[in-house]
Each structure stands twice: as C-alpha cells, then as structure tokens.
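Student: Next comes the sequence, and after it the predicted model I'd like to discuss.
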Amino acid sequence: MDRRTAPRLLATLALTASLAACGGTDDEAAGTLADQISTDLSVEPDVPPSEEPAPEELVVGDVVAGDGAEATDGTTAQVKYVGALYENGEEFDSSWSRGEDSTYPVTLGEGGVIPGFEQGIEGMQVGGRRVVTIPSDLGYGPAGAGDAIPGDATLVFVIDLVEVTD
C-alpha cells in the first residue's frame, strides 16, 4: 500500500460507513417528511402531501426522539396519531378528533392493527413523535378500507407515543 492508496481506502471506508448509517434513499425521504411535521406534541400534526414517488418499503423517521420507556414486542403502547394518504395528505383518521387527550392502545405483536402501523411503533420511546410511511402491502392492500382509503394506497401516520405498559 503506497501513500496515495491509504487515504483513498480511508475515504472509501468513511463514505461506505456514512451511507450505511443513513440507510439510503428511504431514510432520506423519511427525514424530508419528518422535517415538515410539527415538533410540538401538544398540537395535532398536519401531514403534508408528497410529490415524491411512493416508497415501496416501510419508511420510519423520528420527528421527536422520546426518552421514556420503549415500545417492544408484548408491550401495550398508548398512542395519539393522524393518518393521511401519502399522495395528497388527505386525513382519513385521527385520534386527535376524539379529543386532545384521547389515545389508542396497540399491543405490539398481537396483529390488532395493520402491520406497518405496528412496525412503525416498535422501538419508539415515550415522549416521541414519529412519521411512518406505509406501502400498500403493509397497509390495506388492493382492497383499501371503506370510502376513505382507496385500494393500493400508501399511507402516512404521525404517531406520538404517550405511554408504554407491560
């Protein structure tokens, strides 16, 4: 290895490590959307429409990192949320509409909600706000859900983790 090879090798390793840490395009998309969501947990968040192509995989981005108990498999997470369509930001459901203090219980690992919603909560900590973009196959699929969610829709949820119990 000569003097020019070592710096090139180090630069290549640093670039590879930084790309692995950021996770690529999906994390960048989550970061962009997360940057547009309010960090004020006392206020119902708005979900902006996206002009970007819908992701094909689950995309998770923290808006506010919590510092309390962690939501893990088998625990029940009390969450506040807003659900909207990815393409136009049109809200289809919100716990906030049932009252500012209204939460929704999700027991992780039971499959009581769509897979993408449950997967998006996993690893959150109490006091956190997270934006989760869910592709159709982890949401309602080709059938959709009623009049509000068309078939093959990509969904966006902004989720606040209020409490975790065993």
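Tutor: Received it, and whenever you're ready, just let me know what you need. Numbering: from 1, shown residues only.
Student: going forward, measure contacts between C-alpha atoms and count neighbours the same way
Tutor: Will do.
Student: how far is the lengthiest helix in the chain from where the chain is centred?
Tutor: Identified as the longest helix of the chain according to DSSP state H is helix 5-22. When C-alpha coordinates are averaged (C-alpha atoms, centre = their mean, to the nearest Å), helix 5-22 and its chain have centres 28 Å apart.
Student: Would you map the helices across this protein?
Tutor: Counting by DSSP H, the chain has helices at residues 5-22, 25-34, 115-121.
Student: How about residues contacting the first one?
Tutor: Meaning helix 5-22. Under the criterion C-alpha atoms under 8 Å, 6 or more residues apart in numbering, residues E28 lie in contact with helix 5-22.
Student: Between helix 25-34 and that helix, find me the angle.
Tutor: 60 degrees (axes from the mean of the first three to the mean of the last three C-alpha atoms, to 10 degrees).
Student: Next up, the contacts around the most centrally placed residue in the chain.
Tutor: Nearest to the geometric centre of the chain sits V132, at 1.9 Å (C-alpha atoms, centre = their mean). V132 sits next to 30, 58-61, 116-117, 120, 156-159 when contact means C-alpha under 8 Å, 6+ apart.
Student: ok, and here's another one to check against it:
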Amino acid sequence: MSITAVPLRSIAKGSLTRLWIGVAVVALAAGGLAWAGQQGIEPSPATFLAQNGDADGVTTTPSGLQIKVLAEGTGPSPTTADVALVGYKGTLLDGTVFDENPQAPMPVDGVVPGFSEGLQKMKKGGKYRLWIPPQLGYGDQAAGPIPAGSILVFDVELHDFKSRAEIMQMQQMMQQQQGAQGAPLPQAMPGR
C-alpha cells in the first residue's frame, strides 16, 4: 500500500481576511434583497394591529377594535336600540375605498360588530377613525370588494341618532299629515 502525498500550498497573507469580507458582503446583499422584496407586502392583520395599537392617540378595546378620536362630540352616545345618522368612508389598509356615504341612517345593531361598537362610543358631532379587525368585520368571508380576512378602516362622523321608538312616532305623524293633506277638501255650498 502506498500513500501519495499532495503538496499543499500555504495560504497567502490576507487571503483569509478577503474570504471573510466576501462572505460578509454576500450576507449583506442577501439581507438587502430580502428587505427590498418585502416592501410591497402588506403585514398580517395581527402584525398591523399590534403596530397600530402603539400609535399616538389609538386605543384598543377589549374586543380588539382600535379607535382614534379625530374630534370629540358632545352629549350621550347611541345604543343598540338606536338608529344613527352618520357620514363615513370605508377603506382597506392599502387605501382602496370600498364604501362611502356623507349621510346615511344606520341601525346601530344592524352593522358589523366593530362598527356597532365604535358607534356606541361616539357622541353627536364626533369624528372617529376605526380599525376593525377581521373577527369584528367580515371574518374569513369576502364581501363584495372586501377580501376575506381584511382589516376595515372607517372614518366616521356621527351627525345624530334617534331611538327606534322616536323614528316610528315620526313616521306615524308624517303618515297622518300626508293622509290629512290627501283628503278631499269640503265643497262650498252654492249661495253661501
């Protein structure tokens, strides 16, 4: 059995340093590419809400709804038995507007849970921004232009609110007035 010796060359001075510098440059380049690749990616709802909850003026309710008061209103707040007159703009996190109305009547208990909770915290004349997590919005189901699992962002202004009983009474009064206006007028008697 014979052993063949292979001559090894000695490492030139500075070669090991250049090798480590090369490895560091490759690692930095890979990190930079990874960072650049994520710039167009929207964060997960949980990540966004965790970061947004730390923003100035944002409060998070026990349910997970996030609220920022843009302008405080006055007086009492609506309840689930009320119908609110609101102006609102609903967007997705990327700014896509999915619904907007400057003046719409809404039963407080007839909207998604997060919107209802936000309305019940507002006062007349108040303006709020609401971040509604998926579990308080449409959850894992798509709803028209809203993708499944979306955080809903609403800018809401509470113009006024009335109880359902008040609205029913107003409707009855209007119907009575219309009925009275539609009744034929008594005819004048000739010669009188």
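Tutor: Yep, that arrived. This structure is a prediction, so every number in the text was calculated from the model and none was measured.
Student: Next, the TM-score between them, please.
Tutor: Aligned and superposed, the two chains score 0.60 in TM-score terms (TM-score structural alignment, normalised by the length of structure 1); 111 aligned residues with a C-alpha RMSD of 2.4 Å.
Student: picking that back up, matching the residue nearest to the centre of structure 1 against structure 2, which residue comes up?
Tutor: Here V132 of structure 1 is matched to L130 in structure 2, going by TM-score structural alignment.
Student: Relative to L16 of structure 2, how far out is that match?
Tutor: 57 Å (C-alpha to C-alpha, to the nearest Å).
Student: okay, how far is it across stretch 139-157 of structure 1, tip to tip?
Tutor: Stretch 139-157 of structure 1 has an end-to-end distance of 11 Å (criterion: C-alpha to C-alpha).
Student: returning to what we had before: not counting its neighbours along the chain, what's nearest the residue nearest to the centre of structure 1?
Tutor: Residue nearest to V132 of structure 1 in three dimensions, not counting chain neighbours: V60, with 4.6 Å by C-alpha to C-alpha, 6 or more residues apart in numbering.
Student: can you tell me which residues contact that neighbour?
Tutor: Applying C-alpha under 8 Å, 6+ apart to V60 of structure 1 gives the contacts 27, 30, 120, 130-133.
Student: Narrow these to the ones also in contact in structure 2, please.
Tutor: On the basis of both residues aligned by TM-score structural alignment, their matches' C-alpha atoms under 8 Å, what survives of the contacts of V60 of structure 1 in structure 2 is 120, 130-133.
Student: Residues contacting the helix or strand where Q172 of structure 2 lies, please?
Tutor: Assigned by DSSP states H and E, Q172 of structure 2 belongs to helix 164-182. The contact list for helix 164-182 of structure 2 (C-alpha under 8 Å, 6+ apart) reads 81-83.
Student: hmm, try it at 6 Å
Tutor: Helix 164-182 of structure 2 is touched from outside by D82, with contacts defined as C-alpha atoms under 6 Å, 6 or more residues apart in numbering.
Student: In that helix, which residues are buried?
Tutor: For helix 164-182 of structure 2, burial by neighbour count (16 or more other C-alpha atoms under 10 Å) applies to no residue.
Student: sorry, back to before: of the contacts of V60 of structure 1, which is the most crowded?
Tutor: Greatest neighbour count in those, by other C-alpha atoms under 10 Å, goes to T133: 32 neighbours.
Student: Could you double-check that that residue lies in contact with G61?
Tutor: No. T133 of structure 1 is not in contact with G61 according to C-alpha atoms under 6 Å; the separation is 8.8 Å.
Student: Next up, the contacts around G139 of structure 2.
Tutor: G149.
Student: distance of it from L92 of structure 2?
Tutor: Using C-alpha to C-alpha, G139 of structure 2 is found at 14 Å from L92 of structure 2.
Student: Repeat that for G149 of structure 2.
Tutor: With C-alpha to C-alpha as the criterion, G149 of structure 2 and L92 of structure 2 are 11 Å apart.
Student: Could you do G22 of structure 2 as well?
Tutor: Using C-alpha to C-alpha, G22 of structure 2 is found at 44 Å from L92 of structure 2.
Student: Likewise for P76 of structure 2?
Tutor: Distance from P76 of structure 2 to L92 of structure 2, counting by C-alpha to C-alpha: 30 Å.
Student: Looking at those two, which one has more neighbours?
Tutor: More crowded of P76 of structure 2 and L92, by other C-alpha under 10 Å: L92, with 18 against 12.
Student: Excluding sequence neighbours, find me the nearest residue to the counterpart of that one in structure 1.
Tutor: In structure 1, the residue paired with L92 of structure 2 according to TM-score structural alignment is L85. Of all residues not flanking L85 of structure 1 in the chain, L155 sits nearest, at 4.8 Å (C-alpha to C-alpha, 6+ apart).
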